[in-house]
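*Asks:* give me a model of this one.
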Amino acid sequence: MGYELSKEQMNEILSQLKEDYLIYAPKCFQDGGRFSDTDCIRYGEINKIEEIVFDKKAEYSFKEVLLPISQTLFYFTEDSVKEADAPKQGAIVFLRSCDLHSVKRLDEIYLRNGFSDYYYQRLRERVVFVLMGCQTAFDSCFCVDMGTNQSNEYDMSIDRSENGYQLDCKSNQLEKLLSQYATNNLSVTPAYVTETKTRVNIPSNLSYQIGNSNMWREYDTRCINCGRCNFVCPTCTCFTMQDIFYTDNEKAGERRRVWASCMVDGYTDVAGGASYRQKNGDRMRFKVLHKVLDYKERNGYHMCVGCGRCDDICPEYISFSHCINKLENGMKEVMEHE
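*Replies:* This next block holds a predicted model:
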């Protein structure tokens, strides 16, 4: 159902929704940027529609709503264990098409990868997704080539218009609320881009032979293994486990899972002191092939959604999209040496 609502009407709706939901969207954190006197666009809780940033890309993805950076799983004492409480409220998340496609990737890993992750599931089933239409693509986006520029898997969509905001609603619950403010007399299609400045080409003959290419050695010295590319990526899902013991009682504490990164030191450490993929180029190879090769072989579609955040965040200006475009020559190299 299509609606057009004013700013005031949208704020009244958000006010009612906040009784049952925490509402997250890209917002501006003043002076919160990586450099002095710069702002940061990232996800945070909002109260009014004016707080949502529609014309800039969020530097960090929405995923910390579903996968908290540090999440307590349970508390323990010497003789008891207590599961951590679930959030009392659900969540409404405003996100773009590429990020909405990444939810499918997160679901695949946490709900259908041979098991169903209880802690993820109890958050996931209480989340409402609002698709933010994209009028234009940002410089580093390559969503069109990854097939993630358009999505219909939303509960509601929102686009700015001359008179306020146009919405398409698929949720019965939200439908009842919206109908109190406007008559559904519009045909609304969320805006989406059909071309991007950045383009990628994944070779049709890409195989694991690419691992023998010399192209990965470039990243041995360029990459500083900070892991930022993993932390901003909406489809990276790795974590590590930490047991925290309280200082006032060393026999009590809590177990947390905390984001981890395949690009940082210690990720591949194993019992006995061994550590795999010590070279940064090997870590880059692992990450790239996970995003555009082995995940697709298992699930039929690429893990990468083309948001371009990894290109934007890298302090060494390493471009993931450029690396993808080097795969074709890398395959030629390894085929010639067979």
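
*Asks:* every contact and neighbour count from this point should use C-alpha atoms.
*Replies:* Noted.

*Asks:* now the longest helix along the chain: buried residues?
*Replies:* Secondary structure of the chain per DSSP state H: the longest helix is helix 97-111. Neighbour-count burial for helix 97-111, with 16 or more other Cα atoms under 10 Å as criterion, is recorded at 97-103, 105-107, 109-111.

*Asks:* ok, stretch 117-130 next?
*Replies:* So for stretch 117-130, counting by 16+ other Cα under 10 Å, buried means 119-120, 123-124, 127-130.

*Asks:* now those residues as a markdown table including distance to residue 3 and secondary structure?
*Replies:* A markdown table is the format used below for the buried residues of stretch 117-130 (distance: Cα to Cα, whole Å; DSSP: H, G, I helix; E, B strand; the rest coil):
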| residue | distance to residue 3 | secondary structure |
| --- | --- | --- |
| 119 | 35 | helix |
| 120 | 32 | helix |
| 123 | 29 | helix |
| 124 | 27 | helix |
| 127 | 22 | strand |
| 128 | 18 | strand |
| 129 | 17 | strand |
| 130 | 14 | strand |
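
*Asks:* could you also give me the structure for this next sequence, so I can compare it with the first?
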Amino acid sequence: MGYKVDFKQMNHIFEQLSDEYDIYAPKRFKKQGRYSDTDIVRYDRVENIEDVVFDQKSDYPAKEVLSPITQPLFYFTEDEYRESKVNDKKILIFMRPCDVHAMERQNRVYLQNGGFEDFYYKRLQEKVKIVLMECCTGWDTCFCVSMGTNKTDEYSIGVRCLDNELLVEVKDDEFNSYFEDAANDDFKVEFIEKNQIEVKIPEIKDKEVLAKLKEHPMWQSFNSRCISCGACTIACSTCTCFTTTDIMYNENMNIGERKRTSASCQIDGFSDMAGGHSFRPTAGDRMRYKILHKFHDYKARFKDYHMCVGCGRCTSRCPEYISVTKTVEKMAAAIEEIEREGK
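*Replies:* Below you'll find the model as predicted:
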């Protein structure tokens, strides 16, 4: 079913939905951006439609709803522990198509990885319903079409934002009752067909080429550019690395909590082992690991598609202006060079 609602009507629907759902969407935070007097757009709970940012790609992805940067896991005393609690409400998230595909990647890592299910992720993910934000134009760092993540059928509601009104497509019958007083419309979500950027992901045909690619000098060119800040991976919609920390309370050192905190493979020391051994001691080594993971290793393991969804947030957030698409192009050129030399 399709509907047309103005913002006043939608806010009334938000009020009704809030009895059962916590609603999350990209939201603007004034003067909290990276530079002086700039804003930042990230996911947070919203109570009215005016808070939802439709005309700008969020600086950080929707994954923060289900895998927050910092998340308490459990609390402990000398002889027992208690798991952290979550809200009983279901979760309604406004997402763009790339973030819907990114959640599928997260689901695979957290819920379908060798038969293991992450309890803390699952208890949130199983409550999620998706409001798809129509995305027909994209932005200058997007390359979702190249990654095949520009379209999706995995949503309950689809919306297009106009001036002070929304066109709504309801796919999940559970939500039709909320729009029973709205005007009917034949709206169907449309999808972007062409980005400003196109990238062809190179195929690595065998282990010999892969081994030579890992040793290629192109990666070490990043030693003078990448500052290993981890901004790209925190902004990435598919990264899932984390670390855990036990916090002891000052009043009683036998009482505390364990927290899970997002980590980054781009930070120096991430791969360090006991005894001082490091697998990836340089920025170039870490860049190689990240790019190959997003554009080869994940697909090689799961046999279907690449991990990257082409949202372009890593490029947008990099303080050194390192472009992920240009890096992939350099990798493609290196593979061609290796294959030529092997003939």
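
*Asks:* of all the buried residues of stretch 117-130 of structure 1, which comes closest to residue 17 of structure 1?
*Replies:* Checking the buried residues of stretch 117-130 of structure 1 against residue 17 of structure 1 by Cα to Cα gives residue 128 as the nearest, at 11.0 Å.

*Asks:* is it correct that residue 182 of structure 2 is in contact with residue 5?
*Replies:* Yes - shown here, residue 182 of structure 2 and residue 5 form a contact pair, counting by Cα atoms under 8 Å, at 5.9 Å.

*Asks:* what number of residues lie near residue 142 of structure 1?
*Replies:* Residues near residue 142 of structure 1, counting by other Cα atoms under 10 Å, number 25.

*Asks:* excluding sequence neighbours, find me the nearest residue to it.
*Replies:* residue 306 (4.7 Å; Cα to Cα, 6 or more residues apart in numbering).

*Asks:* can you classify the one you found by secondary structure?
*Replies:* Under DSSP: H, G, I helix; E, B strand; the rest coil, residue 306 of structure 1 falls in the coil class.

*Asks:* aligned counterpart of residue 224 of structure 1 in structure 2, please.
*Replies:* In structure 2, residue 224 of structure 1 lines up with residue 227, judged by TM-score structural alignment.

*Asks:* and the spatially closest residue to that match that is not a sequence neighbour, how far is that from residue 271 of structure 2?
*Replies:* Once flanking residues are discounted, residue 227 of structure 2 sits nearest to residue 283: 7.3 Å by Cα to Cα, 6+ apart. According to Cα to Cα, to the nearest Å, residue 283 of structure 2 and residue 271 of structure 2 sit 12 Å apart.

*Asks:* over to residue 209 of structure 2?
*Replies:* For residue 209 of structure 2 relative to residue 271 of structure 2 (Cα to Cα), the value is 24 Å.

*Asks:* thought the residue nearest to residue 227 of structure 2 was touching residue 266?
*Replies:* Yes - counting by Cα under 8 Å, residue 283 of structure 2 does reach residue 266; the two are 7.2 Å apart.

*Asks:* shared neighbours, those two?
*Replies:* residue 228 (Cα atoms under 8 Å, 6 or more residues apart in numbering).

*Asks:* for the closest residue to residue 96 of structure 2 other than its chain neighbours, what are its contacts?
*Replies:* With sequence-adjacent residues excluded and distances taken as Cα to Cα, 6+ apart, residue 96 of structure 2 is closest to residue 133, at 5.0 Å. Residue 133 of structure 2 makes contacts with 54, 94-97, 158-160, as judged by Cα under 8 Å, 6+ apart.
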